[in-house]
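Participant: next comes the sequence, and after it the predicted model I'd like to discuss.
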Amino acid sequence: MFKQALNYKAVIYAAIMVSLMWLGFLAQNIGLLEGCNGAIIPLVPSGLKGVIFSPFLHGNTEHIFSNSVPIFVLIFLLFQFYPFIAKKVFFLGWILTGLLVWLLPPIDVFTGDYNYVCIIGASGIVYVLAFFLFFSGVFRWNMKLLTVSMVVALYYGGLVWGMMPEELFSTLETPSRISWQSHLSGAVIGVMMAFIFRKTGEEKQKFIWEYPNYYNEKDDKLWQEYREAHPEDFQELPYKKKDNVWERLDELRKNGYSELP
């Protein structure tokens, strides 16, 4: 049963993405990629190539480790529970988030200074997937998909803090250079796609007995056989009009009707 339920392609796609991220990180460490090569540079034409390549680049080991686990888990959940639209969501989310990040000027919210930055990492995709998986379950109101939403909220609910400019709450003299623009862009795109694709793919399951004209001959036969075998279950309860309803209930309890309140 588990083998039939598990979509092995979901595991493969997740493993491929994480492997490509580590290959990109290896290329950085052996000197094949240097500086801002392959990064998103907002509003700079040469920085547009980062829309495609920046998710494969990371600043250090801690950076890539922090993205590898959620990328694997969220891609798996996407392809496992949304196989009909998973590729659209993943690639559209990737491209649209990168383009939105490129369009957002990196301005300090306090000073208004324009900062020339190189944005790398797969955190934008992490936010796309996390917010899509959460809001898609809510918009569809499907119990199975709502369970996925709750799992995502439980493990990745803290992602909301990453959408805020670091200078609003950080007391560090040297900022850690977290790209809140990528996080905010990914969250916005994820919610938008959850709403746009809310009626695409798996529909809410409706069982046959939920239809108003449902009739099953076998069920009816079993019901008739039960009535014949247990006629005592269908006898009317004795009724005697009393002024006090509680006295009537006490009398029925004494006669063996233990299930009465």
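Facilitator: All right, it came through fine.
Participant: from here on, just use CA atoms for contacts and neighbour counts.
Facilitator: Fine.
Participant: so Leu184 makes contact with Met163?
Facilitator: Yes. When contacts are counted by C-alpha atoms under 8 Å, Leu184 is listed as touching Met163 (4.7 Å).
Participant: in terms of neighbours, single out the busier of those two.
Facilitator: Leu184 (24 against 18; other C-alpha atoms under 10 Å).
Participant: number of nearby residues for Arg227?
Facilitator: 13.
Participant: and it, what helix or strand is that in?
Facilitator: helix 217-229 (DSSP states H and E).
Participant: quick one, what contacts the residue nearest to Phe84 when sequence neighbours are not counted?
Facilitator: Leaving aside its chain neighbours, Phe84 sits nearest to Gly201 (5.4 Å; criterion: C-alpha to C-alpha, 6 or more residues apart in numbering). Listed by C-alpha atoms under 8 Å, 6 or more residues apart in numbering, the contact partners of Gly201 are 82-85.
Participant: helix, strand, or coil at Gly201?
Facilitator: Three states are possible here, and by DSSP: H, G, I helix; E, B strand; the rest coil the one that applies to Gly201 is coil.
Participant: what distance do you get for it to Pro83?
Facilitator: Separation of Gly201 from Pro83 (C-alpha to C-alpha, to the nearest Å): 8 Å.
Participant: also Glu166?
Facilitator: Distance of Glu166 to Pro83, given as C-alpha to C-alpha: 36 Å.
Participant: wait, doesn't Ala194 sit right on Leu129?
Facilitator: No. With contact defined as C-alpha under 8 Å, Ala194 does not count as touching Leu129 (9.7 Å).
Participant: between those two, which one's more packed in?
Facilitator: Set Ala194 next to Leu129 and count neighbours by other C-alpha under 10 Å: Leu129 wins out with 31 against 24.
Participant: am I right that Asp190 is in a helix?
Facilitator: That one is not Asp; residue 190 is Gly. Yes. Under three-state DSSP, Gly190 sits within a helix.
Participant: show me the contacts for it.
Facilitator: 93, 127-132.
Participant: cool, and Phe56?
Facilitator: Contacts of Phe56 by C-alpha under 8 Å, 6+ apart are 20-25, 120-122.
Participant: could you dump those residues into a markdown table and include neighbour count and distance to Val148?
Facilitator: Putting the contacts of Phe56 into a markdown table (neighbours: other C-alpha atoms under 10 Å; distance: C-alpha to C-alpha, whole Å) gives the following:
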| residue | neighbour count | distance to Val148 |
| --- | --- | --- |
| Leu20 | 14 | 26 |
| Met21 | 24 | 25 |
| Trp22 | 19 | 27 |
| Leu23 | 14 | 30 |
| Gly24 | 19 | 30 |
| Phe25 | 21 | 30 |
| Ile120 | 26 | 28 |
| Gly121 | 25 | 25 |
| Ala122 | 26 | 22 |
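Participant: put this beside the first:
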Amino acid sequence: MDIAPPTPEPGSAAVRFDRERINYAVFSAAILIAGIWLVWLGSWLLGWSMNDLGIAPRQLGGLVGILSAPLAHASFDHLMSNTLPLALLATLTLYAYPLATRFALPMIWLLSGIGVWLFARDSVHVGMSGINHGLMFFLFLTGLLRRDRLGVAISLVVFFFYGGMLLTVLPREEQVSFEYHLAGAVSGLLAAILLFRLDPKPPRKRYSWEDEDDEADDATDAEFDLPRPDGVPVLWKRDPEQSGSARILPFPARIDDDTGGTRRTLH
């Protein structure tokens, strides 16, 4: 599905395109949230073990957790703590950067899982918090790199709501997988560096006062421009019609103090 880029003019076409982007972002984020809820309900009803779905570091059987671990949660409280951040971060990511998200989300999902499998402590790691950290860091850095109004605004929003994620990449609680948080954050930063140019920037709106300033500057510059050589009057040329009436003014004589005579001076 091709998503139209945002436009600076608030016309009917811009409103329609923006509505399409919002619908696309909300619908896609809802599918992702529905997936983690269905997996949790299925594991609760069928008695599945989290050990079968999570990442077991450096074990061949734990490789499957790279794909399934973000969908699995250890408890209902764990699920609820990840649902709201995922809803907001996924919606903002899909709305602001629909093209980059198609590559960023799988990259964060896989790289964070691989990082946990390679470097995490011996335990079973489950939950969507690693993906949430990846999306938060992706949104924050992408907005800073792009420097457009939409990106900077979203960077400020996610930092205001979830800036505390900067501290959760460090070990704080024994039961919390900071390794998943750290791997997700690094994956999000890497995805932002590689993909921040993928979505086109919205065209910048130009206001009337900017054009007026340019015209005023041009007029001021023209006032101080030097004239063309053929437009400079030649002052030393004598009018041929007045050459007959020209007069030569002699210099006054100068008295020589030594001899008492006079002498002419040349100037």
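Facilitator: Structure received. All values derive from a computational prediction rather than experimental measurement.
Participant: list the TM-score for the superposed pair.
Facilitator: The TM-score (TM-score structural alignment, normalised by the length of structure 1) is 0.70; 197 aligned residues with a C-alpha RMSD of 2.3 Å.
Participant: on that earlier part again, filter the contacts of Phe56 of structure 1 down to just the ones in helices.
Facilitator: 20-25 (DSSP state H).
Participant: show me what counts as buried in stretch 200-212 of structure 1.
Facilitator: Buried positions in stretch 200-212 of structure 1, judged by neighbour count with 16 or more other C-alpha atoms under 10 Å: none.
Participant: could you do stretch 16-29 of structure 2 as well?
Facilitator: Buried, per 16+ other C-alpha under 10 Å, within stretch 16-29 of structure 2: 17-18, 21-22, 24-26, 28-29.
Participant: just give me the match in structure 2 for Ile40 of structure 1.
Facilitator: Residue pairing (TM-score structural alignment): Ile40 of structure 1 is matched to Ile55 of structure 2.
Participant: picking that back up, shared neighbours, Gly201 and Pro83 of structure 1?
Facilitator: With C-alpha under 8 Å, 6+ apart, Gly201 of structure 1 and Pro83 have no common neighbours.
Participant: so who does Ala153 of structure 2 touch?
Facilitator: Gly143.
Participant: Ser182 of structure 1 now?
Facilitator: Contacts of Ser182 of structure 1 (C-alpha under 8 Å, 6+ apart): 97-98, 101, 123-124.
Participant: okay, the residues you listed in a markdown table with distance to Phe72 of structure 1, neighbour count and secondary structure next?
Facilitator: Output for the contacts of Ser182 of structure 1, formatted as a markdown table (distance: C-alpha to C-alpha, whole Å; neighbours: other C-alpha atoms under 10 Å; DSSP: H, G, I helix; E, B strand; the rest coil):
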| residue | distance to Phe72 of structure 1 | neighbour count | secondary structure |
| --- | --- | --- | --- |
| Thr97 | 19 | 27 | helix |
| Gly98 | 19 | 28 | helix |
| Val101 | 22 | 27 | helix |
| Ser123 | 12 | 26 | helix |
| Gly124 | 14 | 28 | helix |
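Participant: distance to Leu249 of structure 1 for the residues you listed - can I get that in TSV?
Facilitator: Compiled in TSV, the contacts of Ser182 of structure 1 are given as follows (distance: C-alpha to C-alpha, whole Å):
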residue	distance to Leu249 of structure 1
Thr97	67
Gly98	71
Val101	71
Ser123	65
Gly124	65
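Participant: farthest-separated two in these?
Facilitator: Spatially, the most separated pair among the contacts of Ser182 of structure 1 is Val101 and Ser123, at 11.7 Å (C-alpha to C-alpha).
Participant: which of the contacts of Gly201 of structure 1 sits closest to Arg227 of structure 1?
Facilitator: Taking C-alpha to C-alpha as the measure, Arg227 of structure 1 sits nearest to Tyr82 out of the contacts of Gly201 of structure 1, at 45.6 Å.
Participant: need the counterpart of that closest one in structure 2.
Facilitator: In structure 2, Tyr82 of structure 1 lands on Tyr97 (TM-score structural alignment).
Participant: for the closest residue to its match other than its chain neighbours, give its distance to Glu173 of structure 2.
Facilitator: Leaving aside its sequence neighbours, Tyr97 of structure 2 sits nearest to Asp199 (C-alpha to C-alpha, 6+ apart; 6.0 Å). As judged by C-alpha to C-alpha, Asp199 of structure 2 and Glu173 of structure 2 stand 38 Å apart.
Participant: can you map out the helices along structure 2?
Facilitator: So, for structure 2 - with DSSP H - the helices run 12-46, 50-53, 65-68, 76-96, 98-119, 129-146, 149-162, 178-195, 208-223.
Participant: list the helices and strands the first one packs on?
Facilitator: What it means is helix 12-46 of structure 2. Secondary-structure packing of helix 12-46 of structure 2 (3 or more C-alpha pairs under 8 Å, 6 or more residues apart in numbering; DSSP states H and E): helix 76-96.
Participant: mean per-residue distance, the helix it packs on versus structure 1.
Facilitator: Overlaying structure 1 shows helix 76-96 of structure 2 at a mean distance of 0.7 Å from the equivalent residues (mean C-alpha distance after the TM-score superposition for structure 1).
Participant: same question for that helix: list its buried residues.
Facilitator: Applying 16+ other C-alpha under 10 Å to helix 76-96 of structure 2 flags 79, 82-83, 85-96 as buried.
Participant: then stretch 127-145 of structure 2?
Facilitator: 127-144.
Participant: in structure 1, what residues pair with it?
Facilitator: Using TM-score structural alignment, stretch 127-145 of structure 2 pairs with 121-139 in structure 1.
Participant: now which residue in structure 1 aligns to the residue nearest to Tyr97 of structure 2?
Facilitator: That one, Asp199 of structure 2, aligns with Gly201 by TM-score structural alignment.
Participant: how much space separates its match from Ile189 of structure 1?
Facilitator: Counting by C-alpha to C-alpha - Gly201 of structure 1 and Ile189 of structure 1 are separated by 19 Å.
Participant: what's the neighbour count on the aligned partner of Leu190 of structure 2 in structure 1?
Facilitator: By TM-score structural alignment, Leu190 of structure 2 lines up with Met192 in structure 1. Met192 of structure 1 has 18 neighbours, counted by other C-alpha under 10 Å.
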